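Participant: sequence and predicted structure are below.
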Amino acid sequence: MILVINYIILSILFSFILRTKKCLCQSNTEEKPTKFVMETYDENNELIERYQLNYNYDELFFDEYANLLFLTNIKYIIACSEEDIDKSENEKNTLLFWNTSTVTVFISTAIYVNAFPLWYNELKKTNEKPFCIRIDSVGWYDNAYADICKDDDDSIPCPDLIMIGSTQLAVRYLKDETISLNKYFRNYFLKNGKSLENLLTKYTYYDYYVDNNWLAAPVATDFRVFRFNMTTFNYCISEGYDLHYPPVK
């Protein structure tokens, strides 16, 4: 079985959130569910607590969002609409998403939980079964190196989505666990009239475009200040080394 490392769905989701807030706020919310449930589980797969969440479509946040940021010791969560949470697995589809969060830090998972209602409403338009999401905290190692999707071993998990860093994508690619996302890029253009490629930084092209195929799209990027030790440079220069302070002259 081949895993879809589907950054593109997440990218479109957050683009959808940021770019259509005004439209969403003005739309009729009467038919959109506002009550959701999130269950938290520990490392022994034991239920910790069931949270009742109320989504505000004007603010695009759960009313309880600030409280979610401080949760800890959570291995995974399951989020559903209130009317779906107690349905059997035969009556609903639960998407498995591996996040890079750790058991002790829940902040990044809370961000995805907060986006779930908008995603839920979009998928509800085209899916007969209700849609829930399970988000596992697997960390920055297992998300790239753990075995996944073995047809002959049901004990090995098969996530639908994995959050990985740009330097980790090559690991899954070389193990033949990625697919081309070209059609998603085309569909985004046809639906929105804008090229997704033009919204990405030039560095994305080198990180995620391999053999004429888009393998991923970034959800977030960061910029870090480069620092260097002047004392070390001064010592090396005094010893006769031909060094210069960055940038190199």
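Facilitator: The structure has been received and is ready for your questions. Numbers count the residues shown, from 1 in each chain.

Participant: C-alpha from now on. contacts and neighbour counts both.
Facilitator: Fine.

Participant: quick one: the residue nearest to Cys149 when sequence neighbours are not counted and Val171, what's the gap?
Facilitator: Of all residues not flanking Cys149 in the chain, Cys158 sits nearest, at 4.3 Å (CA to CA, 6 or more residues apart in numbering). Distance of Cys158 to Val171, computed by CA to CA, to the nearest Å: 16 Å.

Participant: then Ala79 would be within a helix, right?
Facilitator: No - read with DSSP: H, G, I helix; E, B strand; the rest coil, Ala79 is strand and lies in no helix.

Participant: most centrally placed residue in the chain?
Facilitator: Met163 (5.0 Å; CA atoms, centre = their mean).

Participant: now do the contacts for that residue.
Facilitator: 5, 7, 97-100, 143 (CA atoms under 8 Å, 6 or more residues apart in numbering).

Participant: how about these in TSV, adding secondary structure and distance to Tyr184?
Facilitator: Shown next, in TSV, are these (DSSP: H, G, I helix; E, B strand; the rest coil; distance: CA to CA, whole Å):
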residue	secondary structure	distance to Tyr184
Ile5	coil	12
Tyr7	helix	10
Phe97	strand	19
Trp98	strand	21
Asn99	strand	21
Thr100	coil	24
Asn143	helix	23
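
Participant: between those, which is closest to Phe226?
Facilitator: Nearest to Phe226 among the contacts of Met163, counting by CA to CA, is Thr100 at 24.5 Å.

Participant: and that closest one, how far is that from Phe62?
Facilitator: From Thr100 to Phe62 the distance is 22 Å (CA to CA).

Participant: quick one, what contacts the residue nearest to Ile162 when sequence neighbours are not counted?
Facilitator: The shortest distance from Ile162 to any non-neighbouring residue, by CA to CA, 6+ apart, is to Trp98 (4.7 Å). Residues in contact with Trp98 (CA under 8 Å, 6+ apart) are 135-138, 143, 159, 161-163.

Participant: for comparison:
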Amino acid sequence: MKKFIFHLYMFFIFRSCLCQINETSSIDYNELTKYTLDTYDKNNKATRYHLNYDFQNHLFKEYSDYKLAFLPNVQYAIICHENDIDKNDNEKKTMIFWNIATYEIFIATSIYLNAFPVWYIEQKKNGNTFCMRFDSVGWYNNGRADICKNETLPCPDLIILNTSQVTYRYFNDDTLNLNKYFRKYNKKYGKSFESLLNKYSYYEYRIDNNWLAVPISEDFRIFQFNLTTFNECKSKGYDLHYPPYQFFKRNNH
């Protein structure tokens, strides 16, 4: 049974990883800029796109031009190096990757495509031919659909989980314990991965003292409130207090 579930929080940042690869690898990157993406709609109709990877920006040029983000009607997509896309299944390994994107909105999937060349290079160094399939399964299926329990169920290799989805997958026995990978990082780099995280990331990805996910980046949102509504409610006698708000305080002293 395959069970590989990781979490990338909102946005995929892998520039530092790429820098390490670029510094240590003797691979000719000029030969690894051309990739092919086949997208499939609900009727399994395929459309092919040719992509060009920029190793300076670590993005597909077509992503930077916003062409990938707005591809229409994509149920799933398969990306390979251009030399591998038409090989038979027994000649290549295709990993299945689930995420919360929907059929109509490919933008949530498109960002992960930029990581594929990194994974491809790692596999190529090990002599493997590697492609990846991205399935847009939606929020519910991504977090709660039964997987891998028997041969009739889908069995993705990777699922990108939102923080609120990790706990359900854990108690449904769908996750891996990643403690040994965190220890390996400590041994290799001389510092713990935990020391790089803020307290929110630390507690969100550990259950029963088990690391269940690897937070790659963080997303901070600005909290807004309607000052007019607060004032109106206060004028009617409601005991309301403004949230902490430095701009409001600064302009009312």
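Facilitator: In hand now; what should we look at? This one's a predicted model, so the numbers in the text were calculated from it and none came from an experiment.

Participant: rewinding a little: which among the contacts of Met163 of the first structure gets closest to Pro130 of the first structure?
Facilitator: Using CA to CA, Phe97 comes nearest to Pro130 of the first structure of the contacts of Met163 of the first structure, at 16.7 Å.

Participant: now the helices: where do they sit in the first structure?
Facilitator: Remark: helices assigned in the first structure by DSSP state H are 7-19, 21-26, 65-68, 107-124, 139-145, 169-174, 182-192, 196-199, 202-208, 230-238.

Participant: residue contacts, the equivalent of the residue nearest to Cys149 of the first structure over in the second structure?
Facilitator: In the second structure, the residue matched to Cys158 of the first structure (TM-score structural alignment) is Cys155. When contacts are counted by CA under 8 Å, 6+ apart, Cys155 of the second structure touches 2-3, 96, 147-148.

Participant: aligned counterpart of Leu196 of the first structure in the second structure, please.
Facilitator: Checking TM-score structural alignment: Leu196 of the first structure goes with Phe193.

Participant: my read: Tyr51 of the first structure touches Phe62, true?
Facilitator: No - with contact defined as CA atoms under 8 Å, Tyr51 of the first structure and Phe62 do not form a contacting pair (11.5 Å).

Participant: same drill for these two, tell me which one is more crowded.
Facilitator: More crowded of Tyr51 of the first structure and Phe62, by other CA atoms under 10 Å: Phe62, with 21 against 14.

Participant: now the longest strand along the second structure against helix 116-125, angle please.
Facilitator: Counting residues, the longest strand found in the second structure (DSSP state E) is strand 46-54. Counting by axes from the mean of the first three to the mean of the last three CA atoms, to 10 degrees, strand 46-54 of the second structure lies at 80 degrees to helix 116-125.

Participant: in strand 46-54 of the second structure, which residues are buried?
Facilitator: Within strand 46-54 of the second structure, the residues scored as buried using 16 or more other CA atoms under 10 Å are 51, 53-54.

Participant: what is the burial count for the match of Leu196 of the first structure?
Facilitator: Using other CA under 10 Å: Phe193 of the second structure sits among 16 other residues.

Participant: go on, Glu239 of the first structure?
Facilitator: Glu239 of the first structure has 9 nearby residues by other CA under 10 Å.

Participant: how much space separates it from Tyr245 of the first structure?
Facilitator: Taken as CA to CA, the span from Glu239 of the first structure to Tyr245 of the first structure is 15 Å.

Participant: cool, Thr221 of the first structure as well?
Facilitator: Thr221 of the first structure is 27 Å from Tyr245 of the first structure, by CA to CA.

Participant: cool, and Phe14 of the first structure?
Facilitator: 40 Å.

Participant: and those two? Which one has more around it.
Facilitator: Higher neighbour count among Phe14 of the first structure and Tyr245: Phe14, with 18 against 11, using other CA under 10 Å.

Participant: stretch 85-92 of the second structure: how far from the chain's middle?
Facilitator: Distance of stretch 85-92 of the second structure from the chain centroid (CA atoms, centre = their mean, to the nearest Å) equals 25 Å.

Participant: so which bits of that stretch are buried?
Facilitator: By 16+ other CA under 10 Å, the buried positions in stretch 85-92 of the second structure come out as 85, 92.

Participant: and stretch 158-167 of the first structure, by the same measure?
Facilitator: Neighbour counts over stretch 158-167 of the first structure (16+ other CA under 10 Å) mark 158-165 as buried.

Participant: how far does it stretch from start to finish?
Facilitator: Stretch 158-167 of the first structure has an end-to-end distance of 21 Å (CA to CA).
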